[in-house]
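Colleague: quick one: sequence and predicted model below, then my questions.
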Amino acid sequence: MRHLAISSNWEGDECELESTVELSRIRSLTVFGKWKPFYISEKMRFLRVLDLEGTEGLRNHQLEHIGELLHLRYLSLRGCGYIRSLPDSVGNLRQLETLDIKETSITMLPRTIIKLRKLCCLHAGRGPGGIEDNCFSKSKYICEIQLRLCVACCSLDLPKMEGFGRREGCHIACCFVYPNIIRGIDGSGVKLPRGTRKLKALCTLRYVHLAWGNAIIKEIKGLTGLEKLGVVGINKKNGPGFCSAISSLSHLESLSVLSADSLNGCLDGMSTSLVNLQSLKLSGSLEKLPGWIKGLQNLVKLKLELSELSGNLETMQVLGNLPNLSILGLWEEGFEIDVFQFQTGLFKRLTVLDLFYSNMKIELVEFQKDSVPNLEMLTLSLGSTQIAFSGLELLESIKEVWLSFHHPWVGTPKSSKNGENEKMSKQLYEEVKEEEKRNKPGQDKFREELQMQLDRNENQPVLKMQ
C-alpha cells in the first residue's frame, strides 16, 4: 500500500495503524477528521504527499519535525485554523513543489522558505479582507480582543487544549495579532520574506498582503515566471508600485486583486502589456472600470466583486466587446439599479454568467434579443426576490439555470474537505430557519415566474435549485 487515507470515523490506535500498513512504503497520506500525533511516523521517510486539509486539532508544535520528510512534494494545511506559523525546518523540504496554507492563521512565512527552489505553487491567506480603520477603532478592537483573551485565560482548561496554553495565547496576541491590527493587516494575505524573488520556479502565488510595504512588491517584481498571482491590501499608496511590478510579469495568465475598501485610483497605472492574461478578479468598489481592461483581448474569465458597476452601460459595453470573454461573475451588495440590460450584439462568446446579489434593489434584469447568444449556464444567487427578470425565453443557447436564495447577513456556506459547512451557533441556525419560513412564499412565486419564462424557450432549459 502506497496511498493511505485515514477517515474521520476511524478510532484505531498507533499499534493498529502499524499492524495494518507497512508505514515505510507509504508515499501519500491524507487525513480526514481529527488529528492524532502518531499519524505521521518517522518510518514515513519517503512520504511525497501530505494532505492535512481541514484536519481538526492540528497545532503548531505538531509540525516541528515536518522538515524531516525530505522527499515531500505536496503539503496542504488548508483550513487548519490553529496553525499560525510554519517551523524553520520547512526549508529542508527541497523537493517541495506545492505548499497550501490557505485558510490558516499564518500571516508571515519563515525566512527559510527561500530555500525551496522547486516550489511551483504557494497558496496562502484567506482572500478578501483587510482592516481599513482609523487609530481609534484599531485601539478599540485591540482592547476587545485583550478582554476576551483575559477571560479565556482565566477559564482555560490546559489539559484539553493540546499544547495551546496561556503563554502561547499571549505570545500569539502580542507578536502576531496586535501588530497586524496596527499595520492594517489581517489574515487575508501573507508577508513574503526577503529573497522570495529567488524562487524562479514559482508559477502560482496567492494571496500576498501588500500592506507590509514596498519590499513585498519588489519581491513580486522579481518573480518573472509567475503565471497566477493574488494580492490583497492594495491602496492608493502602494498601487503605483504594484502596477509597475506587474508590467514585469509577462507570463501572467491569472490575476486577483482584492481590497477591503476601494480600488479607485489603485489600478490606473497598470500596463497594457498583460497580453497573456486569461483570468481576472477584482474585489472592491470602483467608480469606473480601469481603461486597460478593454485591451485584454485574451481574457476568458472575469469576476467583479462589490464593484458597484453592474448596470453601468459604459462598463457593460467594454466587457461585452471583449472578444474571448466566456465566464463572467458579478457579485454585488448594497446599492440600487433601475434596469440592468444585456444589450443586443454584446458578450458574443459568453457561456457562463454568475450573478450574486445581496441587499440589492433591482427593478429589472433584461436580456435583449440576440444578446449573449452562446450563454449555456446562468447562475442566480439572490438575497431578495424583489428582482424581475425578462428575456430568458430569448436566450438561444441556454441549457440550465441555477437558482439559490441566501441571507444577506449569513452569506453562502463554505465547505471543507470533510464535506462539512462552517459551524453556526444554534441561535443563528434557528433565526435562519425562521427567516426561510417567512421568505418561502415569495421565493416560490419568484421560481414559478422564472420557470414560466424558461418554458417559453425553445431549448427547454432546466431550472435547478441549489
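Modeller: Alright, I've got the coordinates. Residues are numbered from 1 along each chain as shown.
Colleague: when you work out contacts or count neighbours from here on, use the C-alpha atoms and nothing else.
Modeller: OK.
Colleague: run the chain-centre distance for the helix ranked longest in the chain.
Modeller: Secondary structure of the chain per DSSP state H: the longest helix is helix 426-455. Chain-centre distance of helix 426-455: 27 Å, with Cα atoms, centre = their mean, to the nearest Å.
Colleague: if you drop the residues flanking it in sequence, what lies closest to Val339?
Modeller: Excluding its sequence neighbours, the residue lying closest to Val339 (Cα to Cα, 6 or more residues apart in numbering) is Leu364, at 4.8 Å.
Colleague: below is an additional structure, to be compared with the one above:
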Amino acid sequence: MAEIAVSVALFFIEEVISYFDNKGNVGSDLQAEVRALGRWLRKAQAHLKDMEGAESNESLKEHMHQIRDLAYDIEDVLNEYMLCVQHRIHKHKFSNKAHGFFTSVIHRSLLNDVESKIKEIKRKIGEIGALDPIRANINVASAEEGSTSSSSVNVPPQLLEDEIIGFENPRKKLVHQLTRGGSSRSTISVVGPAGSGKTTLVKSVYESKEVRGHFDSHAWLRVSCFFKLEKLICSMLKQIGVPKELIPHEGVDVQAKVLRDHLQQKSIFPEDHSIECGRLIRLWIAEGFVMKERGKTLEEVAEEYLNELIGRNLVHVSKWDFDGRARSCRLQNLLLEFIVSKSEDENFVSILSEPNDSSSSEKVRRLSIHNAGTNLSWSTRFSWVRSTFFFRWDGLSPSHIGNVLCNFRYLRVLDLQDAPLEEFPEYVVDLSLLRYLSLRRTNIKTVPKSIKKLSHLQTLDLRQTYVTELPAKILQLQNLRNLLVYRYNVQNYVTLNSVEGVAMSAGIGGWTALQKLSLVKPDKQGKIIKELEALKQLRKLGLIDLKRKDGKNLCSSIQKMQSLLTLDLSSIRNESLDLDHMPSPPPHLQRLYLKGHLEKLPGWISSLHNLFRIVLKWSGLQGSPLGTLQDLANLVALELVDVTSGKELVFRAGKFRKLKILRIEQFHRLHTMIIEEGTMPELQKLTLCRCVELKILPLGINNLTHLKELLLYDMPKDFVAQLQKTSDDRDMVSHIPLIHSFTLGSNQLSFQNLS
C-alpha cells in the first residue's frame, strides 16, 4: 500500500509541475521545493520495491509506514494548493490583465502556507532518516528471517488428500457441490454407519484448497444430540474472526445479527460484489493509480494491470465476454479478508457497514458505505476522503447525501450510481478536484451550466438517466476522457427509437483526450460530425439520429480514428445510413453496430479482420448479408434484426469458422434456413425471434454439434411443435442440452422448457 501512496503522490507532483509550466508566474522557490519532493518520492519508490518481501521485519515495516504517511502529506498539500487556486479563479470573472494580476495575488497568498507545510514535510523526511540505510538493512533482515523461519513456524497438522483412499469420487462430488453450486444457502448431508469415515471425508473437503479458496469464511462445528445454539453461534463467530469483545454470549437473534453483519462488511465493494472491468479501469485512472507508458493510453496500461492480476489468480473473473475477455470481476474470497484488513491498516480504505460504525483511521482516504443508515456526522477524519462509494441506498435522502459530501473537499471519485436523486446535486460542482462522477441509473433530467467548474473531470457517467441535452459549458472540460450518456427504453422488443442519446453544442473538437463518446445526436448544421476528426484517440464512438447527408463527412472523420474499437451508428427514422465512403476503416475495430436502413452493406466491412461482433438492425437489404460477413476471420457474435426481405437464408459450408453466438430476428418473409455441413463449427448459442413464416426447423441444424442453447421468442406454433419430444423431427435437436421457448401475450411472457 505504501507503494500506491507514493505512486499517487508522484502523479500529482507531475500535475502541479505541469500547472507551473503553463502559468509561468509561480514562485521559483516553490517550484524548486515541489521538484525536490518529486525526486525524493522517486527515490522512495525505488527503495520500496527493493523492500518487497521484508514486510514482516517490524523496523522496516515502520519505515514503510512513515514513507506512506509522508506521501499522503505531500499529496494533501498539493491538492490543497490546486483546490485554492481553482476555487478562487472560478469564483470571479476578470479581464485577461486582471486575471493575471489576481492569479499572482493568489500565489503570493498561498506561498507562505504551502511552503511552511513543505518545510514540515522535509523535517519529517529528515526524521525518518536517509533511505540508503533502509536499503542496507533489507538483506540482513531477510537473512535473519530465513534462518529461523523453518523452526519458528508451527504448521498445524492437516489431513492429507492422499490419506482418503477409497473416497476420491465422494470427495470430488462434495467439492463440486460446494464450489459450483448456486449462491443460495444450502445443506449437504453425508450419511453412513458409524466408523465408515464420514468425518474423515468431510474434514478433507473442509480443508481442501478448492473449498478454502472459494469461500471467504469457514467454521468447523461439532453438534451433539444435546446442544445450546448460543454456544454454537459463539464458536462460529470466533472462527470467522469476530473480535471477542463484539461477541454476544446470549440471545440467538442478537448473535445472528452480528454474524450476518460481519459477513456483509467486506478494496471497497461488498462481499461477492462484481464490478465491470471498464468501470474499474476508469476508477483506477481517476485515482492516479495508473502510470503513463510511452506509446500506450492509460486505459491500455490499466487493462494490462488487470490482466496481470487475473493471470496471478488474485482477481476472479465473474463474467466473461463472448470474445473471451473479462467483462466483470471480483476479489478472490481467499484474499478478500486479508486485503480488507491490510487496506484498513494501511489507511487505504475504511468500510462503514453498520449504523453506528466509525472509522479508527485518523485520515480516511477512501470511504465505502455499505449501510444507508450509517451515521456520517461530520468528523475531521472525513475531510481527507478521496473516493466514496455508497451501497444500499434505501432510507438515505438526497439532503443527507449532500450534507455529507459537501465536506469532502478533496474528493476525486464520487460514485452515486442508483442514488435516489431526482435532480443533479448542485453541491457536486463545488468538488473542483473531482475526476470521476457517476450518476448512473438516477432520475436526474438536466445537467447545470456550472458543470464547467469540474475542470479535472475525466469520466462523466450519465447512463440510464433522463438527461437528453448537455449545456454548452461542458465543452470547457478539457480533461474529459469518457462521456457516457444514453438511456435504453425497452419494453417488449427493441425498436429504432428505443435508445435515447443527448444533444449538445458543437465544439467537441477540443476534447482531444477523449476515449469514449456515446451516444450523441449531431447538430443540424453537421459541425459535430466534422469535429469528430480531431478525436484521434477515441476508442468508442456512438452516434444516433444520423441522416444520409452526414455520410461522407462521418466516414472521413471515422477513418482518422486509428484506435477505434467500437462503432455504434443509428439513423433517424425514415433516413438511410450512407457509409460507403471509407476506403481505410479503423484497422482495430472489434465491435460494429449499424442500426437503420442501408442501401447496401458497406464494402469495407469485409476488411475488418479484428471484428468479433457485428449487429445489423432494420437494414432493409435486398439480398442476404451473409456473403459479405461469412469470411470475417475472428467474428464471434452475429446479430441480425430485420436485415433482409429474402425468403431464404443459407449458411455456406466452411464459413463463419469462429462464430459462437447467432441471433436471427424479425425476418418476416423467411421460410427456409439452411445450415450446410461444416459451417459455424463453433456455434454455441442460436436465438430465433419473431420469424413468423419460419415453420420448419433449420435444415442441417444437426450439423451444429457444439450447439448448447436454442432460444425461441414468439416463434410460430408449427415451429415449436417440431421441437416437442414426441415430434418426428426431435432427433434433429437431440444433441442440444438447452431448448427454451418464450411467448409474449397480453403483456405476459410464457415459458416452455423443451430440453
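Modeller: That came through fine. Just so we're clear, the structure is a prediction, and the values are computed from it rather than from any experiment.
Colleague: the longest helix of the first structure - contacts with which helices or strands?
Modeller: strand 462-465 (3 or more Cα pairs under 8 Å, 6 or more residues apart in numbering; DSSP states H and E).
Colleague: report the buried residues of the strand it packs on.
Modeller: Of all the residues in strand 462-465 of the first structure, those buried under the rule 16 or more other Cα atoms under 10 Å are Leu463.
Colleague: ok, stretch 296-314 of the first structure next?
Modeller: By neighbour count on 16+ other Cα under 10 Å, the buried set for stretch 296-314 of the first structure is 296-312.
Colleague: narrow those residues to those in strands?
Modeller: Judged by DSSP state E, the subset of these located in strands is Lys301, Leu302, Lys303, Leu304, Glu305.
Colleague: residue in the second structure paired with the first one?
Modeller: Put plainly, it is Lys301 of the first structure. Counting by TM-score structural alignment, Lys301 of the first structure corresponds to Arg613 in the second structure.
Colleague: what's the neighbour count on the spatially closest residue to Gln622 of the second structure that is not a sequence neighbour?
Modeller: Nearest residue to Gln622 of the second structure, sequence neighbours excluded (Cα to Cα, 6+ apart): Thr644, at 6.0 Å. Neighbourhood size, Thr644 of the second structure [other Cα atoms under 10 Å]: 23.
Colleague: residue contacts, Thr644 of the second structure?
Modeller: Ser619, Gly620, Leu621, Gln622, Gly623, Ser624, Pro625, Phe667 (Cα atoms under 8 Å, 6 or more residues apart in numbering).
Colleague: looking at it, the third one is touching Val643, isn't it?
Modeller: Going back to what we said before, that points to Leu621 of the second structure. Yes - here Leu621 of the second structure lies in contact with Val643, judged by Cα atoms under 8 Å, at a distance of 5.9 Å.
Colleague: before we move on, the earlier item: I'd like the ones in strands among the buried residues of stretch 296-314 of the first structure as a markdown table, with distance to Gly383 of the first structure appended.
Modeller: Below are those laid out as a markdown table (distance: Cα to Cα, whole Å):
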| residue | distance to Gly383 of the first structure |
| --- | --- |
| Lys301 | 24 |
| Leu302 | 22 |
| Lys303 | 19 |
| Leu304 | 18 |
| Glu305 | 15 |
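Colleague: show me which of those residues is closest to Leu289 of the first structure.
Modeller: Leu304 (10.1 Å; Cα to Cα).
Colleague: residues contacting that closest one?
Modeller: Leu304 of the first structure makes contact with Lys281, Leu282, Ser283, Gly329, Leu330, Trp331 under the criterion Cα under 8 Å, 6+ apart.
Colleague: narrow the residues you listed to those in strands?
Modeller: In this view, the contacts of Leu304 of the first structure that belong to strands under DSSP E are Lys281, Leu282, Ser283, Gly329, Leu330, Trp331.
Colleague: how close does the aligned partner of the fourth one in the second structure sit to Leu686 of the second structure?
Modeller: Pointing back at Gly329 of the first structure there. Under the alignment (TM-score structural alignment), Gly329 of the first structure maps onto Glu639 of the second structure. The gap separating Glu639 of the second structure from Leu686 of the second structure is 10 Å, by Cα to Cα, to the nearest Å.
Colleague: mutual contacts of these two, please.
Modeller: Common neighbours of Glu639 of the second structure and Leu686 (Cα under 8 Å, 6+ apart) are Leu662, Arg663.
Colleague: pretty sure Ser271 of the first structure sits in a helix.
Modeller: No - looking at Ser271 of the first structure with DSSP: H, G, I helix; E, B strand; the rest coil, it is coil, so not inside a helix.
Colleague: what about it, neighbour count?
Modeller: The criterion is other Cα under 10 Å. On that basis, Ser271 of the first structure has 16 neighbouring residues.
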